[in-house]
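Trainee: coordinates only, sequence not included:
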């Protein structure tokens, strides 16, 4: 009875907390990190708003078009930034996924969080595959590696055999949580 609403609120809390941490990361002295953190904060807060359970708040029809415009602008910005860094490709995919979800949710009969019995569209399936791969790859990058192994593989994440949970690892953890949240949201389409 309370399962879907409770999981929806957990998703909202996860995305909002991730967005808040990304806002804190915007204080970095490195321009590239500030830019990435800003895009990730927008994604975190946008996902939090879109994940509010429909039983609690159903946005008006025009709100979905507003989401599509905001995330369309974020996608355009990521496309422009892609010329300087390949990391922005993920931001581009994430922002266009948010546009897609906003359009699907806005086109559903009750403006709810499901698209009905139409099955799994090919684009949704492709996005599910992308974000599943992204989550798995990001999760593997967070696994601590013993110091001797790190030197041979070029991997990071451990110093002296213990996890180094500094800024790069927390940023990866936030990206991992947003990837998991994106998977959860795509599954509801």
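Mentor: All right, it came through fine. Note that the structure is a prediction, hence the values are computed from the model and not measured.
Trainee: From here on, just use CA atoms for contacts and neighbour counts.
Mentor: Fine.
Trainee: Can you find which helix in the protein contains the most residues?
Mentor: As assigned by DSSP state H, the longest helix anywhere in the chain is helix 3-25.
Trainee: Now that helix: buried residues?
Mentor: For helix 3-25, the neighbour count (16 or more other C-alpha atoms under 10 Å) marks 8-23, 25 as buried.
Trainee: give me the number of residues near residue 119?
Mentor: Burial of residue 119 is recorded as 9 neighbouring residues (other C-alpha atoms under 10 Å).
Trainee: secondary structure element for it?
Mentor: Residue 119 is part of no helix or strand, with elements assigned from DSSP states H and E.
Trainee: distance of it from residue 64?
Mentor: Residue 119 sits 22 Å away from residue 64, taking C-alpha to C-alpha, to the nearest Å as the criterion.
Trainee: And for residue 177?
Mentor: Applying C-alpha to C-alpha to residue 177 and residue 64 gives a distance of 23 Å.
Trainee: same thing with residue 72?
Mentor: Residue 72 sits 12 Å away from residue 64, going by C-alpha to C-alpha.
Trainee: hey, what's in contact with both of these two?
Mentor: Counting by C-alpha atoms under 8 Å, 6 or more residues apart in numbering, no residue touches both residue 72 and residue 64.
Trainee: Sketch out the strands for this structure, chain order is fine.
Mentor: Along the chain, counting by DSSP state E, strands occupy 158-159, 162-163.
Trainee: Residue 114: which of these is closest?
Mentor: Nearest to residue 114 among those is strand 162-163 (39.7 Å), distances taken as C-alpha to C-alpha.
Trainee: just how off-centre is the closest one within its chain?
Mentor: Offset of strand 162-163 from its chain centre (C-alpha atoms, centre = their mean, to the nearest Å): 26 Å.
Trainee: before we go on, here's another structure to hold up against the first:
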């Protein structure tokens, strides 16, 4: 049941992100596309294996797709990661860094869950302990969930520039809620590795 709930959460979040691509602010459409891709990938990865056992080559496809997404996010986040680069919008660069970490986490999970991985973690961590990369990603996503969740609590309803209400795809509190649910989904998936 928990697998299906994760599929539903990630699928609905991805659908809302696609709505944000169509009706959200132009400067946030790239982030919404990346979040939609992440949501679809997480939903597909979370389908219970008892219902649909993916072919052996599917994990390589995940790794390639999210590897390409990581390269795109690296390009997008270059202002936050490289000293001396033009600053641009710091929030956009920071969110690009988050997309980079998310894409790398998806590649890591695809490789760890692929055939021949020995259940995921042989050789990655201390003897019999939690692999270092899994632990670092768990800490990152736990802190991200707390940060985004804290931002959501006091958010007032947003109004459109003309005094009306914003379209569903342009509401910042819903975008934050989507980021929170995706981070919770990623945290859950990392815990199952």
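Mentor: Nice, I can see it. Since the structure is predicted, the reported quantities are computational estimates derived from the model, not experimental observations.
Trainee: TM-score of the superposition?
Mentor: The TM-score (TM-score structural alignment, normalised by the length of structure 1) is 0.81; 165 aligned residues with a C-alpha RMSD of 2.1 Å.
Trainee: Single out the most deeply packed of the strands of structure 1.
Mentor: Among these, strand 158-159 has the highest mean neighbour count (mean count of other C-alpha atoms under 10 Å), at a mean of 16.
Trainee: ok, now which residue in structure 1 is the farthest from the centroid?
Mentor: Distance from the centre of structure 1 peaks at residue 148, with 33.0 Å (C-alpha atoms, centre = their mean).
Trainee: what's near enough to touch that residue?
Mentor: Listed by C-alpha under 8 Å, 6+ apart, the contact set of residue 148 of structure 1 is empty.
Trainee: counterpart of it in structure 2?
Mentor: Taking TM-score structural alignment, residue 148 of structure 1 has no aligned residue in structure 2.
Trainee: what does residue 96 of structure 1 give?
Mentor: Here residue 96 of structure 1 is matched to residue 104 in structure 2, going by TM-score structural alignment.
Trainee: excluding its backbone neighbours, what's nearest its match?
Mentor: Excluding the flanking residues, the one nearest residue 104 of structure 2 by C-alpha to C-alpha, 6 or more residues apart in numbering is residue 70, at 6.1 Å.
Trainee: From residue 175 of structure 2, how far out is the one you found?
Mentor: From residue 70 of structure 2 across to residue 175 of structure 2, the span is 21 Å (C-alpha to C-alpha).
Trainee: on that earlier part again, what residue of structure 1 matches up with the residue nearest to residue 104 of structure 2?
Mentor: Residue 70 of structure 2 maps onto residue 75 in structure 1, by TM-score structural alignment.
Trainee: wait, doesn't that match sit right on residue 100?
Mentor: No - Residue 75 of structure 1 is beyond contact range of residue 100, at 11.4 Å (criterion: C-alpha atoms under 8 Å).
Trainee: With neighbour numbers in mind, choose between the two.
Mentor: residue 75 (24 against 19).
Trainee: residue contacts, the more buried one?
Mentor: 91, 92, 93, 95, 96.
Trainee: Mind doing that once more with 7 Å?
Mentor: 92, 95, 96 (C-alpha atoms under 7 Å, 6 or more residues apart in numbering).
Trainee: Could you list which of the residues you listed belong to helices?
Mentor: If you go by DSSP H, the contacts of residue 75 of structure 1 have 92, 95, 96 in helices.
Trainee: which residues sit in contact with the first one?
Mentor: Pointing back at residue 92 of structure 1 there. 75, 78, 79.
Trainee: With the second one instead?
Mentor: By C-alpha under 7 Å, 6+ apart, residue 95 of structure 1 lies in contact with 71, 72, 74, 75.
Trainee: distance between the ends of stretch 149-162 of structure 1?
Mentor: Taking C-alpha to C-alpha as the measure, stretch 149-162 of structure 1 stretches 13 Å from start to finish.
Trainee: For stretch 52-70 of structure 1, list every residue counted as buried.
Mentor: For stretch 52-70 of structure 1, the neighbour count (16+ other C-alpha under 10 Å) marks 52, 53, 54, 64, 65, 67, 68, 70 as buried.
Trainee: mind checking how far that stretch is from the chain centre?
Mentor: Distance of stretch 52-70 of structure 1 from its chain centroid, counting by C-alpha atoms, centre = their mean, is 18 Å.
Trainee: what do you get for stretch 170-185 of structure 2?
Mentor: So, by C-alpha atoms, centre = their mean, the centroid of stretch 170-185 of structure 2 is 10 Å from its chain's centroid.
Trainee: now swap in stretch 103-112 of structure 2 and tell me
Mentor: So, by C-alpha atoms, centre = their mean, the centroid of stretch 103-112 of structure 2 is 11 Å from its chain's centroid.
Trainee: mean deviation (superposed) between that stretch and structure 1, please.
Mentor: Here the mean offset of stretch 103-112 of structure 2 against structure 1 after fitting is 0.3 Å, by mean C-alpha distance after the TM-score superposition for structure 1.
Trainee: Just give me the neighbour total for the corresponding residue of structure 2 for residue 176 of structure 1.
Mentor: With TM-score structural alignment defining the correspondence, residue 176 of structure 1 maps onto residue 180 in structure 2. Counted with other C-alpha under 10 Å, residues neighbouring residue 180 of structure 2 total 22.
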